[in-house]
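Undergrad: Here is a sequence with its predicted model. Questions after.
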Amino acid sequence: MQYLEGRKFVVQGIFLAVALVFAVRLFHIQVLDGSYKLAADKNTLQRIVQTPYRGMIYDRNGQLLVHNTPVYDLLVIPREVKNLDSARFCQLMQMPIEELREGLKAAKIYSRSKATPLVQNLSTPELAAIQDNLVDFPGFSIKARMARAYRTENMAHALGYVGPISPMMLEKPKYAKYTPGDFLGISGLESFYEKELMGRRGIQYRMVNVRGVEKGAFRDGEFDTLSVAGQDLHLSIDAELQKYGEFLMQGKRGSVVAIDPKTGEILAFVSAPAFEPTRLTGKGLGNRYMELLRDESRPLFNRPLAATYPPGSVFKLVNEAIALQEGVVTPETGFACNQRLVRCTHRHEYPANSTIAIKNSCNPYFYQVMLATVRRGRSTNKFKDAALGLAEWRKHVTSFGLAQHLGVDIPGERMGLIPSPNFYDKRYGQNRWGYKTVYSLSIGQGEIGITPLQMANLMAIFANRGWYYAPHFVRRIGNGGPLPQFTQKHYTTVAPQHFESIIPGMLAVVNQRGGTGINANLSDAGIWVAGKTGTVQNPHGDDHATFAAFAPAEDPKIAISVFIENAGFGGSSAAPLAGLMIEKYLRGKVSPWRNRWEQWLPGPAERFVTRH
């Protein structure tokens, strides 16, 4: 009996303890913690989001490229709209009645009690017209915000643009912090660095009465948070070099990419045809975007990042490096210019070594170099041997950053293509293809495809004798450095001494009489350029011209690739353009006599008489 009496007191004690816990908790909720009252009083509170000041963008020399300017939006709270005179409203705003109805409908679907943008980017006449008559339209208000403005007419493809968030975006968890009417980076650097540029929103809670009249801060701003401005971006782009590159590419289609090989910083990023960044700002952005999208010259297409071309003869340098690494040739190895194997477009002396072959871009020489690399007697079956050899060859090639994303800091990068044995097995069948099927890869043709950015990075690799940093635009975020991934070195599978063996040939291309890249020669200015020309076969029209180089050869500060679509021989059009860009960057100016090149650089339909 005493045992039962003891249990009764224990049970009573448990109930009393639970009751005490609940009482303490209710006291905390109702008296001490105002957050629950805040939630309960939402109908008497106004939650105001403070949009932070978006970070600005500067070039490598501190020149301001992108900043902020105030613009005004017309907002509406549907439940507060009373006795709307639609005809007068539309007359003041110069807008169709159907547009007003659709806007009000969309606002009601989002929220009847929250302010939703009805008209964004009010023009000065629109702002003046509605502001003086706002008292006659309850439920409508004007809100100021900051929009992007530009102090440059260039670099639109890299900078990207800021636009309103779409309904489709709002459905994704990634954009959970955004609301209708918010603006964010849509493309380019504005998109990639959205988090850094945007900053952190602030929240203010204001007491309002049933008429929506503000009565002051809720609990003296206890629950308010301050906005934090976005961080500035300091780019590696040289604004003057970029401007010059876009000038040189006027009337052409193609791209120019320049990189600092020692850091991976992008110095110039030209996509032609180009457009001004201001085309994608302000009211009517959607219409102007569609105009650019329908333009047959495809100005929105980001060629340096997304266009893939066969690299042409520039790729011969990669094949030579791989053959040297594999030990199947030496710098002194010579092959006859046997045009029964493949046509050679250049008349030249016997290719006694790699330097002469590179200088003259001898196709038969590099045909035999790759043949020695791929068919090495790995098996007794020549078809299987070719597949095994191609697989080993491809491992080397991909270490140069090809057939993969380099990881540049703007979206939209394409990988390109380096065909594998499996690629040809699917096309021709296993053990049904050999070296004669793939020999076009030896001269950078066939199924191979790389982007202009990847080609510029190839030149950075040769300048560095075998390594590279991932190309990137941003050298500093705020007061810090670049993102961590842009400080990691990437190494190829080819030893540094083999690159040293190739450089003399690249110097001969530009600096010796008869070299295919003589039009990029800057020796008179004391600059020794190492480069390689390319003429890319194009089944859809005239050949593309390309040239890739780095300079100064003894202490490289710039690596560059130039693609000009349908412009013929690389030595005729791409090489002189690259020479102008290199001199502009290294000396800050172009030699007076070389200024004439600007006028006679050929466009897509023009040709030089010389084939060099």
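TA: Good, I have the coordinates.

Undergrad: can we go C-alpha only for contacts and neighbour counts from here?
TA: Noted.

Undergrad: In contact with residue 116, which residues?
TA: Shown in contact with residue 116 (C-alpha atoms under 8 Å, 6 or more residues apart in numbering): 75-77, 107, 110, 180-181.

Undergrad: take a look at this one as well, against the first:
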Amino acid sequence: MRKLLLASIIILIAIVYIGRLSYLQLIDNSNQNPLDDTAIKAVYDYPERGYIYDRNGELLVSNQPAYDIMVIPKDVKPLDTLEFCNLLNITQEDFVKKYNKARVYSPRLPSVFVPQLSKSEYATLQEKMRKYEGFYIQKRSLRHYQTSSGANVLGYISEVNDYELKSNPYYQSGELIGRNGVERVYEEILRGQKGVKFIQKDRFNRDLGSYKGGVFDTLPVQGKDIAITIDKVLQSYGEKLMVNKRGGIVAIEPKTGEILAMVSAPSYDPALLVGRQRSKNYSRLYLDSIANPLYDRSVLAEYPPGSPFKILNGLIGLEEGVIDEHTTVRCYHGYRYGRNRFMGCHCASGTLNDFQSATYRSCNAYFADTYKKIIEKYPSPEKGLQTWTNHAKSFGLGGYLGNDLSTGRAGRIPDSATYNRAYPDFQWRAETTISNGIGQGEILTTPIQLANMTAAIANRGHYYTPHIIKNIEGETIDENFTTPKHTTISKRHFDDVVLGMWDVYKRGTARSVQVDSINIAGKTGTAENFTKIDGKRTQLTDHSIFIAFAPVENPKIALAVFVENGYWGSRYAAPIASLMIEKYLRGKITRTDLERRMLEGSLENEYAKPLSGEPFEINR
């Protein structure tokens, strides 16, 4: 009986093991990877990337066919490398380098050997590839740009790097991935999902057909189309206005936060980064350390905001109750403070300014005095400055805004800790930081931040997170972009500010760039600009800055314009802003005199001045 029980247990265990093994091998494929079998070859089928349209349905980016020469190192047989290299227009040294790189990646998996052949190159090669075992041609699609502008917005695609291969198992060596701009941020949506077919091979490396009847094969899923918020015409026009200039323009629709234009100058044609010349062209753009065309000034460049920041200081002063619309300050060509220190402005000596006239005259004395009153309202400079900082940051300054752009910088709004670190042995006070009152000092802003601040003023106290996506096929937009963000300033204070900004055009510093029948509110700015030449801090030509929104009664566009070394706000930035507004609202230009001056204007001589110095540094 005992022997029978023991034999039964052994038989039962054997049945369980055999059953489990049979199930795992014949039925359960959940954890099985066909590529674990050296006799299986994977052939990938790449979908087309989704198309990109502008806000009006204009096609910006489509696809064009291209062909990659692929290699599976373990399948390669001896060949005439000289003949093969001549066909591919590469050197024998390139052949060895590419082959070794593919072997290091994987002897059994396919790698891109020569990417992005043209149609004519493909036609020449396809009949001869049978001579070169281990190599084959794989079709894929490359981007085809329907516009020559917006390179910083759209981004580009290129091969995945080693880090991406290790961190993301989706990608194989030689595959393409979005870089910068929309291509990077919406990569997973635009790329779709590649398909794969598994091919069984015999011991002679001959194809036997589909592995297990294709049970593991998948079909490609085409990338989704998207529409972005950019206006193709306005973007292109902005780039034309900025030819031979450096700087950034950001235009926003205040009611939605949608970015209408995001200009970085100088720019480049996005088609340069497509095809076999992509690497060569990229190197040329990257190595241009003088003009920096790959540097997106619209979101990365940090400038002192200058006089446009006076608007915000005025709003904080009104909210804190240290001034009202009737408060007056007498100006004697500027503001005197400390020991023989002076901030000059263009007011006539003895001018008595109230809030409105101080705005359109850009009075340093008025807004420096307002800033001083804000700080000194509180029992300590630390408390006063922190209150001021919190108000400023409520407009989206000093942070990343939470947008859907691929890059950006935070700018800087100083707080109490900033000055405690700077003056550890000195009790700083309002006058120590008085330059903040006129948008200089330690304040830095990016063009997109200043455009967003302008949109908040246009909306009388709230803004929507600036964003580039308008519509994704079959999906809804992130609610972060449709939820208003409220500033700390009460709505009742904005009418006085807007009236002062309207007067900037009617009788102030921008009166020469008025556009007939369009009510525009704006503010000119001139920011100091320093660099180091031979180790010495040297002042260069000031930056030209302007913010504006229009129409005043129903704002449809708010924008900020920065022109590096542009002298003063009304010389370059204000005319460009007025032209952009008219172009967007009317679709045509009536101020052809301004347009001609901006299109023909060049600042290249200004940019040539500091070339003997150290890398450019903006008022750090």
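TA: Everything's here; your move. What you see is a predicted model; the values in this text were computed from it and never measured.

Undergrad: Now the TM-score, please.
TA: With the length set by TM-score structural alignment, normalised by the length of the first structure, the two chains reach a TM-score of 0.91; 588 aligned residues with a C-alpha RMSD of 2.3 Å.

Undergrad: re the thing from before, quick one: which of the contacts of residue 116 of the first structure sit in helices?
TA: Counting by DSSP state H, the part of these found in helices is 107, 110.

Undergrad: closest to residue 383 of the first structure among the contacts of residue 116 of the first structure?
TA: Proximity of the contacts of residue 116 of the first structure to residue 383 of the first structure was ranked by C-alpha to C-alpha; the top entry is residue 180 with 60.4 Å.

Undergrad: burial measure for the closest one, as a count.
TA: Each residue near residue 180 of the first structure was counted by other C-alpha atoms under 10 Å, and the total is 16.

Undergrad: Quickly note the distance from the aligned residue in the second structure for it to residue 163 of the second structure.
TA: Correspondence of residue 180 of the first structure to the second structure, assessed by TM-score structural alignment: residue 173. Distance of residue 173 of the second structure to residue 163 of the second structure, given as C-alpha to C-alpha, to the nearest Å: 11 Å.

Undergrad: and what of residue 482 of the second structure?
TA: Separation of residue 482 of the second structure from residue 163 of the second structure (C-alpha to C-alpha) stands at 35 Å.

Undergrad: where along the stretch 351-500 of the second structure do the helices fall?
TA: 355-361, 364-376, 381-393, 416-422, 447-458, 494-506 (DSSP state H, counting those that start in this stretch).

Undergrad: among the ones you listed, which is the most enclosed?
TA: The highest mean neighbour count among those, using mean count of other C-alpha atoms under 10 Å, belongs to helix 447-458: a mean of 29.

Undergrad: for it, packing partners?
TA: strand 247-253, strand 462-463, helix 494-506, strand 536-550, strand 557-563 (3 or more C-alpha pairs under 8 Å, 6 or more residues apart in numbering; DSSP states H and E).

Undergrad: In the first structure, which residues correspond to that helix?
TA: Alignment of helix 447-458 of the second structure against the first structure: residues 452-463, by TM-score structural alignment.

Undergrad: Tell me the gap between the helix of greatest length in the first structure and the middle of its chain.
TA: What stands out as the longest helix in the first structure, according to DSSP H, is helix 2-27. Relative to its parent chain, helix 2-27 of the first structure has a centroid offset of 66 Å by C-alpha atoms, centre = their mean, to the nearest Å.

Undergrad: Stretch 569-582 of the second structure too?
TA: Chain-centre distance of stretch 569-582 of the second structure: 23 Å, with C-alpha atoms, centre = their mean.

Undergrad: what do you get for stretch 545-564 of the first structure?
TA: Centroid separation between stretch 545-564 of the first structure and its chain, computed with C-alpha atoms, centre = their mean, is 20 Å.

Undergrad: how about it: buried residues?
TA: By 16 or more other C-alpha atoms under 10 Å, the buried positions in stretch 545-564 of the first structure come out as 545-553, 556-564.

Undergrad: How about stretch 154-163 of the second structure?
TA: Buried residues in stretch 154-163 of the second structure (16+ other C-alpha under 10 Å): 154-160.

Undergrad: Can you flag which of those belong to helices?
TA: Within those, residues falling in helices by DSSP H are residue 154.

Undergrad: Let me have the buried residues of stretch 154-163 of the second structure in TSV, adding distance to residue 443 of the second structure as columns.
TA: Below are those laid out as TSV (distance: C-alpha to C-alpha, whole Å):
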residue	distance to residue 443 of the second structure
154	30
155	29
156	33
157	35
158	37
159	39
160	38
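
Undergrad: sorry, back to before: what's near enough to touch the match of residue 180 of the first structure?
TA: 105, 110-112, 159-161, 165.
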